[in-house]
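[1] make a model of this:
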Amino acid sequence: MPPSANGPAAPPGGTTQRITQRIVAFAVLVALLALPSGVWARTAPETFADLAEQLLPSVVNISTTQTVEGNAGIELPTLPPGSPFEEFFKEFLDKNQPRAQKRKATSLGSGFIVDDKGHVVTNNHVIQDADEITIILQDETRLPATIVGRDSKTDMAVLKVDPGKAKLPAVKFGDSDAIRVGDWVIAIGNPFGFGGTVTSGIISARGRDINAGPYDDFLQTDAPINRGNSGGPIFDLAGEVIGIATAIFSPSGGSIGIGFAIPANSARPVIQQLIEHGEVKRGWLGVRIQSVNEEIAEALGLKEPVGALVAGVIPGGPAEKAKIKDGDVILEFDGKPITQMRRLPRLVADTEVGKVVPLKVWRDGKEISLKVEVAVLDEHEEKAANTTKAPEKAMGSESIAGLGLSVAGIDDKARERFDLPDDAKGVVITSIDPAGPAADQSLHPGDLIVELGQEEVKSPAELAEKVKVAKESGRKSVLLLVEGQGGLRFVAIRLPAKG
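    As a prediction, this is how the structure comes out:
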């Protein structure tokens, strides 16, 4: 067709469609690139080979030898109870049983090099009670190791080897706080003695408490780790250590995809102190604390159950000097929010001794600011934190219907019946209504109610009056300070509706 007199012919329909598609595709690409980086899902790497090749020389096998007494011996056959042969076999075995002999037992674990001076990090349980420790490098070089320091509370240990003229490749620590659930990780270790084993997986969870110690804050991973992996590193995709393999959950003893690692940010200060001092000096606040549940939060006027409730202040400790009181809720420590009670001990322990730290505390329905100088924790102070002064004299006995319990004054009869100390104060619980509101609060006869609403209780009549006032004022619950076998603790009891 000849060109139009008014200009060139329009392009074919197919060309116009392709141009439109490209414009739309470009616009979509621009829009996607404008999204926050967190929106993009990280795809699995094609291979971990380059990363493994780079990191393997920094991971070591740890072989320990321990001298133990014992022998295989001869076992007594299984006999029916009262069998006449029982004494015969027992006498025979006593005469012919070989004498106990000393023998050497070996065990294996993992570790990793942290500097060019020959320091190696592992778990304390890997080298505990060992008489001899040998570090085995990737090239099978065997080096005797000595213990620089160890810490049973975090299950960490630092060893030292003399590398001679050899250069030891050290790893770098990453930021474990930045690792997210779902991020890829690789584990390298010595499972069942098969050294230099690399496995991969993701971070399955954070902040796990597995009751291994007072500072539990484990990363959970599904990267297969087994016996022998203990003490080995968990790496992120940047090749930095973000965790130290420590434990597995397994009914069979083998990996089922639930492994736990000490976060690097928790391990790093411990390792540094062990290298510098051979021991760990932890911060100490001098308080006994407990969790804040919904009832306690409501009784204290908190919008949500957060923070650490101070159930006791150790006399002469940093908290007492900082004017922290029983019943305070610590909401923030050194600028870090206390979302859960168990977060506070870890933060305090990791704080430099002597440092003055700002606190935010909830008291009398409002937030106040304090400052505390962190002291050093020692065994005596740690034990004191788990004990309390025994809680004056009161009289009479009364059933407190609003609480679902009965109490009595502290007299000689009560002291004898419940084995109370001479300086006990408050009122003593004599019975608890199984259908009452106190029944679900783990209270027991013999426990002492020392305070209600952070005011002293001196007699059953006074306790009953305080409960009555709380009900008439529309309070939904009351907060008791109770002294039991476990020491002082706060208990919130929901009051029955008025009617």
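
[2] make it CA atoms for all contacts and neighbour counts henceforth
    OK.

[3] could you look up the SS state of residue 266?
    helix (DSSP: H, G, I helix; E, B strand; the rest coil).

[4] got a list of what the spatially closest residue to it that is not a sequence neighbour touches?
    Nearest non-adjacent residue to residue 266, counting by CA to CA, 6 or more residues apart in numbering: residue 350, 7.8 Å away. Residue 350 makes contacts with 266, 269, 282, 283, as judged by CA atoms under 8 Å, 6 or more residues apart in numbering.

[5] and the two most separated of those residues?
    Among those, the pair separated by the greatest distance (CA to CA) is 266 and 283, at 13.7 Å.

[6] another sequence for comparison is provided below:
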Amino acid sequence: MLNRLFFGVLIYYASAFAAAHAQLPDFTEMVKTNGDAVVNISTTQKSTDPQADGDQQPIPQDVPPEMEELFRRFFQGPGRGYTPRETNSLGSGFIISRDGYLLTNHHVVNNASEIVVKLKDRRELIAKLIGSDESTDVALLKVDAKDLPVVEIGAPEQLQVGEWVLAIGTPFGFDQSVTAGIVSAKGRSLPDGNYVPFIQTDVAINPGNSGGPLFNMQGKVVGINSQIYSRSGGYMGLSFAIPIDVAMNVVEQIKSKGKVSRGWLGVQIQDVNRQLAESFGMDRPHGALVAKVVPGGPAEKAGLQIGDIIVEFNGHVIETSGELPPRVGVTPIDEKAKVKIIRHGEQQDISVKIGLLPAQNTAALSNAPTAAETQINRLGIVVADLTSEQRQQAQVEKNGVLVQKVNKGIALDAGIQPGDIILRIQNTVIRDSADFNSVITKLPAEKSIAVLVQRNGNPVFLAFKIDK
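    As a prediction, this is how the structure comes out:
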């Protein structure tokens, strides 16, 4: 009886293990099919000391490479020049055409004097940089070769959170390393990636994986591994990939025009939190709140106003402000876009003719200063004089300065936001940016200061204290 029970339990657990094992994905065929198209990329850059301005004591030939920096610090000293030297870096890439076009990250090949592509069959080819785009961190390379193995391009919009994905790359210089995980989230907005709705995964990505492909379970590339979130410099379960459709849009523009152009709406936006949603009569926080309308920009010409909340762009629902810049960026220049907004609690449809993002300011979608902009001050904010159009939109007849940017510090902690209009500091009326600068230089330290701001048409008092 006991033997029969023992064997019954054994069979049960064996069956359960087999069933669980059967549900785990098998990546072996995918790696065999796609591994040949994944390459190692090594670059050489010229490195110079920014303080180089004089003679230097030469580094003895017998000093080991790892001791060179120590020698410079103690024997050459600050302010002394040093001979430019070559540095090397490693990354990954993948071939997208049989005649030698391949993709990697912009930061992998940026400022490289030489780019060497090493294939799985050990061939090493010199690559030419066809073009790159810093905003999306995508670079297009070309090697002189034919009949190369290529990857198949997939559709990132069909990815689902929880789906298995696989990466092949060169972490820490280890060629053809394979790691797997799941899609953790989609459409992530990162501080330095305004135009990229990143794919977040828990795939183990480390230095050297940058530029390598991210595959779905059909063996198609859905992203380019680009960034990790880490406090140690290594893998911590937060990896981010550029959707391949974003990258291929960059490729097409580089090939056809030699550069990348982006659509521009001409607004400064921010997220809608719970308190703001209530103040606007919304049932829940969503959309992109327009905190500033750039004078003369597409949004102003179309009639968008400060305080409008963009909830839909060209049929795509906008849940957070970070979702808007990528949508606008890929919209063709001079094309009319349908924008759904909430204004004064009611929905309206507006048609906006998309403009060209100014080349001198790639962050113009979210931060576009005017000519009257002041410098960062002791409050850590940038303000500008109000134009007549902005006064009309904000219903401010006179006085006040527009907050354009808020850095970490006193003002941010106090709750001051871009788009606020500062009307009064303590009992002093603020007439313009010059007046503002004069007043804040005289503010006492370690004393609570009241500031009256107008936000979305409503006056509100805030308080801050300046440290010594």
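
[7] TM-score for the pair, please.
    In this superposition the chains share a TM-score of 0.71, using TM-score structural alignment, normalised by the length of structure 2; 374 aligned residues with a CA RMSD of 3.6 Å.

[8] returning to what we had before: trace the residue nearest to residue 266 of structure 1 over to structure 2, please.
    Under the alignment (TM-score structural alignment), residue 350 of structure 1 pairs with residue 330 of structure 2.

[9] equivalent analysis for residue 464 of structure 1, please.
    Match for residue 464 of structure 1 (TM-score structural alignment): no aligned residue.

[10] I figured residue 464 of structure 1 was touching residue 400, is that so?
    Yes - contact status for residue 464 of structure 1 versus residue 400: in contact at 5.8 Å, counting by CA atoms under 8 Å.

[11] common neighbours of the two, please.
    Counting by CA under 8 Å, 6+ apart, nothing touches both residue 464 of structure 1 and residue 400.

[12] and residue 201 of structure 2, how close does it get to residue 140 of structure 2?
    24 Å (CA to CA, to the nearest Å).

[13] I meant residue 202 of structure 2, not that one.
    Distance from residue 202 of structure 2 to residue 140 of structure 2, by CA to CA: 26 Å.

[14] which one of these two is surrounded by more residues?
    residue 140 (27 against 21; other CA atoms under 10 Å).

[15] wasn't that one part of a helix?
    No - Residue 140 of structure 2: not assigned to a helix; according to three-state DSSP it is strand.

[16] what residues are up against it?
    101, 102, 103, 104, 129, 130, 131, 132, 251.

[17] with neighbour count, secondary structure and distance to residue 393 of structure 2 added, can I get the residues you listed in a markdown table?
    Putting the contacts of residue 140 of structure 2 into a markdown table (neighbours: other CA atoms under 10 Å; DSSP: H, G, I helix; E, B strand; the rest coil; distance: CA to CA, whole Å) gives the following:
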| residue | neighbour count | secondary structure | distance to residue 393 of structure 2 |
| --- | --- | --- | --- |
| 101 | 22 | strand | 50 |
| 102 | 26 | strand | 49 |
| 103 | 26 | strand | 46 |
| 104 | 30 | strand | 45 |
| 129 | 19 | strand | 47 |
| 130 | 16 | strand | 45 |
| 131 | 19 | strand | 42 |
| 132 | 25 | strand | 39 |
| 251 | 26 | helix | 40 |
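
[18] ok, and those in structure 1?
    Among the contacts of residue 140 of structure 2, the contacts conserved in structure 1 (both residues aligned by TM-score structural alignment, their matches' CA atoms under 8 Å) are 101, 102, 103, 104, 129, 130, 131, 132, 251.

[19] how close does the aligned residue in structure 1 for residue 243 of structure 2 get to residue 156 of structure 1?
    Residue correspondence to structure 1 (TM-score structural alignment): residue 243 of structure 2 is matched to residue 263. Counting by CA to CA, the separation of residue 263 of structure 1 from residue 156 of structure 1 is 12 Å.

[20] and residue 393 of structure 1, by the same measure?
    49 Å.

[21] confirm residue 36 of structure 2 sits in a helix?
    Yes - under three-state DSSP, residue 36 of structure 2 falls within a helix.

[22] so which bit of structure 2 is stretch 26-38 of structure 1 matched to?
    Going by TM-score structural alignment, stretch 26-38 of structure 1 sits over no part of structure 2.

[23] what's the single longest helix in structure 2?
    Counting residues, the longest helix in structure 2 under DSSP state H turns out to be helix 2-23.

[24] please disregard the earlier target; I meant structure 1.
    helix 13-33.

[25] same for it, what does it pack against?
    Here helix 13-33 of structure 1 touches no other helix or strand, going by 3 or more CA pairs under 8 Å, 6 or more residues apart in numbering; DSSP states H and E.

[26] what ranges does structure 2 have for its helices?
    2-23, 28-34, 68-71, 106-109, 244-257, 274-279, 298-302, 324-329, 388-394, 410-414, 433-441.
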